[in-house]
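Peer 1: got a predicted model here, sequence first, then my questions.
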Amino acid sequence: MSIDARLSELGITLPNAAAPVASYVPVVVHNDVAYISGQLPFIDGTLVTGTLGEDVSLERGTAAARACGLMILAQLVNAQIPLDRVARIVKLGAFVSSASSFSDQPKVANGASELMFDVFGESGRHARSAVGVPVLPLHAAVEVDAIIALHPA
């Protein structure tokens, strides 16, 4: 089954790829590895902002991480990389805007991780970091970046 068919089966429509907010490119491909810059969470076109453990619930944070994962896929498509070229999700890095007492960053990051498992199956299983930080760009609640191995073009 193609990845586009799998997305359709899951009822997933990718968002429009967000433009960079500073001086970088969203995707760099080198030696059949795609490096995806940190993606912010947009749900229904609105940036999810706030701090986990203060004004953002665990459920909202997990949904935000999933939205970051969707944006990672959207950035690949925007860079003219067909999702069927994905050989393996190698690593996700999740950054969670967190109150000092919040320690469920791995649960938040599961939003992006489980999306990759659902879409790519075993090829979606990956290494991961889940880090709590005091603030993220634009006061986003979550940011996720990725390293993705590609089948040769």
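Peer 2: Structure received. Numbering: from 1, shown residues only.

Peer 1: going by C-alpha atoms from here, please, whenever you check contacts or count neighbours.
Peer 2: Fine.

Peer 1: ok, longest helix in this structure?
Peer 2: With DSSP state H setting the assignment, residue counts place helix 58-78 as the longest helix in the chain.

Peer 1: number of nearby residues for the closest residue to residue 118 other than its chain neighbours?
Peer 2: In space, residue 118 comes closest to residue 124 once its chain neighbours are excluded; the distance is 7.6 Å by Cα to Cα, 6 or more residues apart in numbering. The local packing of residue 124 (other Cα atoms under 10 Å) involves 21 other residues.

Peer 1: so residue 124 sits right up against residue 88, yeah?
Peer 2: Yes: Residue 124 is within contact range of residue 88, at 6.0 Å (criterion: Cα atoms under 8 Å).

Peer 1: shared neighbours, those two?
Peer 2: Common neighbours of residue 124 and residue 88 are not found (criterion: Cα atoms under 8 Å, 6 or more residues apart in numbering).

Peer 1: of all the residues in the longest helix of the chain, which ones are buried?
Peer 2: Of the residues in helix 58-78, those scored as buried under the neighbour-count criterion (16 or more other Cα atoms under 10 Å) are 58, 60-76.

Peer 1: just stretch 139-153 next, same as before
Peer 2: Going by neighbour count (16+ other Cα under 10 Å), the buried part of stretch 139-153 is 140, 141, 142, 143, 144, 145, 146, 147, 148, 149, 150.

Peer 1: and if you look at stretch 115-133?
Peer 2: By 16+ other Cα under 10 Å, the buried positions in stretch 115-133 come out as 115-116, 119-120, 123-126, 128, 130-133.

Peer 1: comparison target, given below:
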Amino acid sequence: MGNYETKLAEMGITLPDAPAPAANYVPYVQVGDILYVSGQISRNESGLLTGKLGADLDTAAGADAARSCAIALLAQVKAACGGDLDRLVRVVKLGGFVNSTPEFTEQPQVINGASDLLGEALGEAGKHARAAVSAASLPLGVAVEIEGVFQIK
């Protein structure tokens, strides 16, 4: 187990197998040392994390959903790196989409669930640029979807 996975284990997190694509796309594309990971939807061992922020879910529940997306992103990075998460150099950028009502304005606090996890697990390498935007709906009714750009070696 590498340094990053050891830190994740200390946080009580074991990376799942990388989720398979749900439609006609690939889970990631590598161009040089940059890895583009397709959007990962909110789910945990019990299934999909669904609902609309501002109606069905509060900000804390949304942040938990975003955290699950970050775990899936790291699982995809690990798969792309042949099982060695320590090949990750840094998180470059996240694009966060929050299934929310028109009145809901706490998208940044929701996506902090992912950003906080990456910062805690990866340290300096987890600091990233990002966007946090509202969506009228997301695939399968999930609460959050996050895509990522990573630098790997």
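Peer 2: That came through fine. Small disclaimer: the values here were computed from a predicted structure and weren't measured.

Peer 1: assign residue 4 of the first structure to helix, strand or coil.
Peer 2: Secondary structure, DSSP: H, G, I helix; E, B strand; the rest coil: residue 4 of the first structure is helix.

Peer 1: got a list of what the closest residue to it other than its chain neighbours touches?
Peer 2: With Cα to Cα, 6+ apart as the measure, residue 83 is the residue that lies nearest to residue 4 of the first structure, at 7.4 Å, once sequence neighbours are left out. With Cα under 8 Å, 6+ apart as the criterion, the residues that contact residue 83 of the first structure are 3, 4, 73, 76, 77.

Peer 1: I'd say the first one and residue 87 touch.
Peer 2: So the one you mean is residue 3 of the first structure. No: with contacts defined as Cα under 8 Å, residue 3 of the first structure does not count as touching residue 87, sitting 11.4 Å away.

Peer 1: what's the matching range in the first structure for stretch 128-141 of the second structure?
Peer 2: Counterpart in the first structure of stretch 128-141 of the second structure, with TM-score structural alignment as the criterion, is residues 126-139.

Peer 1: now the helices for the second structure?
Peer 2: Listed in chain order, the helices found in the second structure under DSSP H are 3-10, 59-80, 107-122.

Peer 1: any chance of the ones you listed in CSV, plus distance to residue 45 of the second structure?
Peer 2: Conversion of the helices of the second structure to CSV gives the following (distance: least, Cα to Cα, whole Å):
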stretch, distance to residue 45 of the second structure
helix 3-10, 16
helix 59-80, 10
helix 107-122, 17
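
Peer 1: looking at the ones you listed, which is nearest to residue 50 of the second structure?
Peer 2: Across the helices of the second structure, the minimum distance to residue 50 of the second structure, taken as Cα to Cα, is reached by helix 59-80, at 8.6 Å.

Peer 1: tell me the contacts of the residue nearest to residue 124 of the second structure when sequence neighbours are not counted?
Peer 2: Of all residues beyond its chain neighbours, the one nearest residue 124 of the second structure is residue 90 (7.8 Å), with distances taken as Cα to Cα, 6+ apart. Each residue near residue 90 of the second structure by Cα under 8 Å, 6+ apart is listed here: 124, 125, 126, 127, 128, 150, 151, 152.

Peer 1: same thing but 10 Å
Peer 2: With contacts defined as Cα atoms under 10 Å, 6 or more residues apart in numbering, residue 90 of the second structure is in contact with 34, 118, 122-128, 149-153.

Peer 1: what does it align to in the first structure?
Peer 2: Mapped onto the first structure by TM-score structural alignment, residue 90 of the second structure lines up with residue 88.

Peer 1: quick check: neighbours shared by residue 3 and residue 87 of the first structure?
Peer 2: Common contact partners of residue 3 of the first structure and residue 87 (Cα under 10 Å, 6+ apart): residue 120.
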